[in-house]
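Chemist: Below is the sequence, then the predicted model.
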Amino acid sequence: MRYSKGNGVTSEDKASITPNIALALTQVLSENGIAPARMLARFGLAVSDLEDPSFRLSHRQTGGMIAHAISLLPALPLGLLVGGKQTVSSLGMVGFAMMTSATFGEAIAHCLKYHKEGGTMVDIDFTATEQECTAVFSNPGDSAITAFLVEEVTAHLMNIGQAMLGTRALLQRMEFQYPAPPYAAHYRQLFNCPMQFSAPRNCIVVDASLFAVPLATHNPLAQRQALEHLQRMAMRDPDTPDLIESIESAFRRNWASPPNMAEIAGSLNLTERTLRRHLDQCGMSFQQIRAQMQERRARNLLETRQLTQSEIAEQLGFTDVRSFRRAFKAWTGETPGDYRSNHSASNYQ
């Protein structure tokens, strides 16, 4: 793990990527006889983390998973398979905003604006004329996985276009900067259009008339709700280090008996001393992370569940309810009972 002294974490280590690609990758691995849990364990993660709506990965983590998967299955069109697993609904709220758009062009505009919130790892540059529209894809990260990322995004967009427009004849042509892979026939079968490898850029070109096609799923109110949610997502703090996300995920998997620092260090293939040094560089301590996780979980349980304080204390790994009450009062300035009275979900029904 790379952390820069004095500047916190590097951009590669910021946990800002919705794990859609990683989740689809685990499905492809499983279908080809490889246990996803073993790959994820290399990064201190589990499949349940990828299914958590609030969980985010870093470029370093996601790129490492992709590179490892390529090494395990080098003969497969891995990016095409992963992209083929995904539909418009795989983009979550981004996909919902697209489906509720008035036209296909409006849907693509929302996709271009919020595609990073949907988990896309490439940069997209879009241009349009009266005749055709062009999307150019570039990978600002590890060039070794560029082909995978281009395969993934183009196969995913192909699925989206087919679902929304009900036609397979979407693309006028495609260009790829990299040489034709051994499985180039899969490209031709999937995309069904002229294509050029070893080209100056990675791009797809479509007929501009497709962007005026109306969508039967248009709903202006639902779209407005989706866009407001996406705006809030876009303002999410992107500076959380992936190391802290990994530690938090370990706590989420076992609230009642949370792992200690040595156990988490071992799961991350680090020594306890090295883990402590990385946390110092992030401006955090192990105890702070654990306390923040316990506080967030305690607030949630008090607001939404009818558990006794003793039951909550047990769920959070406290030895007794008095220790929990003291900790909660230190975190919030309120007793657990007062907090529940003031913030219970039933108050807002």
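Modeler: Cool, the structure landed. Numbers count the residues shown, from 1 in each chain.

Chemist: Only C-alpha atoms from now on, for both contacts and neighbour counts.
Modeler: Will do.

Chemist: got the contact list for the nearest residue to Asn202 once chain neighbours are set aside?
Modeler: For Asn202, ignoring the flanking residues on the chain, the nearest one in space by CA to CA, 6 or more residues apart in numbering is Phe176 at 4.3 Å. Applying CA atoms under 8 Å, 6 or more residues apart in numbering to Phe176 gives the contacts Met195, Gln196, Phe197, Ser198, Ala199, Pro200, Arg201, Asn202, Cys203.

Chemist: Next: Gly266.
Modeler: Glu272.

Chemist: tell me the SS of it?
Modeler: helix (DSSP: H, G, I helix; E, B strand; the rest coil).

Chemist: for the stretch 151-300 of the chain, what spans make up the helices?
Modeler: Using DSSP state H, counting those that start in this stretch, the helices of the stretch 151-300 of the chain run over 184-191, 220-234, 242-253, 261-267, 272-281, 286-304.

Chemist: Below is an additional structure, to be compared with the one above:
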Amino acid sequence: MLYANRMGITMDHRQINNLWVNGLLQTFSALGLDVAALCRGIKSIEQGRLAPGQQVDLVEARTLWHRAVATSDFSNLGVEVGLRLSPRSTGLLFPLLLHSPSIRTAVELLVRYQMLISQNGLFRVNDISSSNSLLCTYVPARSSVAVHPQHSLSVITAALKTLGSISSRRIRASLCLPAGLDAEGISALLQYPVQAAGELYILELACEGMDEPIAGRDEHLYQLTLGYAEGLLRAQNAGQGFLDQIKHHMDGEQLVQTDIDTVAAAVGVTRRTLQRHLDDQGTSFRKLKESLLKERVLELLVARHLPIAHIAEALGYADVSTFHRAFKAWFGVTPRQFKSQIGS
């Protein structure tokens, strides 16, 4: 059944992610990066800002980060960005955590609602080590473009900064990060112990009085923001379920040839109804098809290392030159240049 937000749901979950991306772009600019060059090919970003109601997909977000790291002079760009991001970038999440009943509850809410902000990954509470500590893992989402560690570090750093603010700096942390990262440099920036070993992002959070009330909290404001956040999460999940349903009907061989009338018939609605529901999710058939094409192209190019001619044929492009033009319109570079920028 198609999802629609015309049944009394007025909340727009896209706005939270929009705030985060625009905060990220502003921070890149403040750090001296050429935002216009970073955003080349991302049509929803104009003049260094993400248009209202628009989102970047995971492929675009990760491409943005790979380009940023490649052109930045900062060895730990993710930490630098996370420390500078404004609390406003988290939308309603900051006031929700600020007025939570306790630090422990705030961490649990951060885990639950993180996906409203960023689709890059999610936090999981692994274990309760003691009454005053929590063990968490940050798990990057799977995608045709591999996550850059600095991307994940930006999210983790921003989360630590937020938790530090609401706990009046009482919270302590120690991190175990993937091998190869600059543990000493990251530790110096965060002022927390850091190890770089293994493959995971593990955070141990400790705070005396983990379950004590947060000073100055407002229970009424907490309940209002909690209800709002839950509504946003439901809207996001329902919207994503609808989009996944449509992408399922779009996907397959000769994806380039798939048209809206065929998909509308497959889900049992008219073309106009399908487009209206897509509009409710801040997208269109063309945008969704383009997003799916990019996922498939990068899966075949970067993950499976297939030749360009095979990719073009499999997806239904008329010829290799047509595929090259489409790819350059998306990413601003040729497939060969993109692969050298991103890696596998």
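Modeler: Now that the structure is in, tell me what you want to look at. Given the structure is predicted, the values throughout are model-derived calculations rather than measurements.

Chemist: Need the TM-score between these chains.
Modeler: The TM-score (TM-score structural alignment, normalised by the length of the second structure) is 0.60; 248 aligned residues with a CA RMSD of 3.8 Å.

Chemist: picking that back up, give me the buried subset of the contacts of Phe176 of the first structure.
Modeler: Met195, Gln196, Phe197, Arg201, Asn202, Cys203 (16 or more other CA atoms under 10 Å).

Chemist: ok, the second one to Ser143 of the first structure distance?
Modeler: Okay, so that is Gln196 of the first structure. 19 Å (CA to CA, to the nearest Å).

Chemist: Kindly indicate which of the contacts of Phe176 of the first structure lies nearest Arg253 of the first structure.
Modeler: Nearest to Arg253 of the first structure among these is Asn202, at 40.1 Å by CA to CA.

Chemist: and the closest one, what does it touch?
Modeler: Val136, Phe137, Ser138, Val150, Met174, Glu175, Phe176, Gln177.

Chemist: Now compare those residues with the second structure and keep only the conserved ones.
Modeler: Counting by both residues aligned by TM-score structural alignment, their matches' CA atoms under 8 Å, these that remain in contact in the second structure are Val136, Phe137, Ser138, Met174, Glu175, Phe176, Gln177.

Chemist: Is the fifth one in contact with Ile204, as I believe?
Modeler: The one in question is Glu175 of the first structure. Yes: here Glu175 of the first structure lies in contact with Ile204, judged by CA atoms under 8 Å, at a distance of 6.6 Å.

Chemist: Of those two, give the one with the bigger neighbour count.
Modeler: Taking neighbours as other CA atoms under 10 Å, Glu175 of the first structure and Ile204 compare with Ile204 leading, 21 against 18.

Chemist: Could I get the contacting residues of the nearest residue to the more buried one once chain neighbours are set aside?
Modeler: Among residues not flanking Ile204 of the first structure along the chain, Met174 sits closest, at 4.6 Å (CA to CA, 6+ apart). By CA under 8 Å, 6+ apart, the residues touching Met174 of the first structure are Cys193, Pro194, Met195, Gln196, Asn202, Cys203, Ile204, Val205.

Chemist: ok so, going back, what is the most widely separated pair among the contacts of Asn202 of the first structure?
Modeler: Between any two of the contacts of Asn202 of the first structure (CA to CA), the greatest distance is 14.0 Å, for Ser138 and Met174.

Chemist: what about the helices of the stretch 151-300 of the first structure, which gets the closest to Gln131 of the first structure?
Modeler: Nearest to Gln131 of the first structure, of the helices of the stretch 151-300 of the first structure and by CA to CA, is helix 184-191 at 20.0 Å.

Chemist: just to revisit the earlier point, using TSV, lay out the contacts of Asn202 of the first structure together with distance to Ser101 of the first structure.
Modeler: Output for the contacts of Asn202 of the first structure, formatted as TSV (distance: CA to CA, whole Å):
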residue	distance to Ser101 of the first structure
Val136	23
Phe137	24
Ser138	26
Val150	25
Met174	26
Glu175	28
Phe176	30
Gln177	32
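
Chemist: Which single one of the residues you listed is nearest to Thr240 of the first structure?
Modeler: Once CA to CA is applied, the member of those that ends up nearest Thr240 of the first structure is Ser138, at 24.5 Å.

Chemist: Now which residue in the second structure aligns to the closest one?
Modeler: Aligned by TM-score structural alignment, Ser138 of the first structure pairs with Val139 of the second structure.

Chemist: In contact with its match: list those residues for me.
Modeler: Counted by CA under 8 Å, 6+ apart, Val139 of the second structure has contacts Gly121, Leu122, Phe123, Arg124, Leu200, Tyr201.
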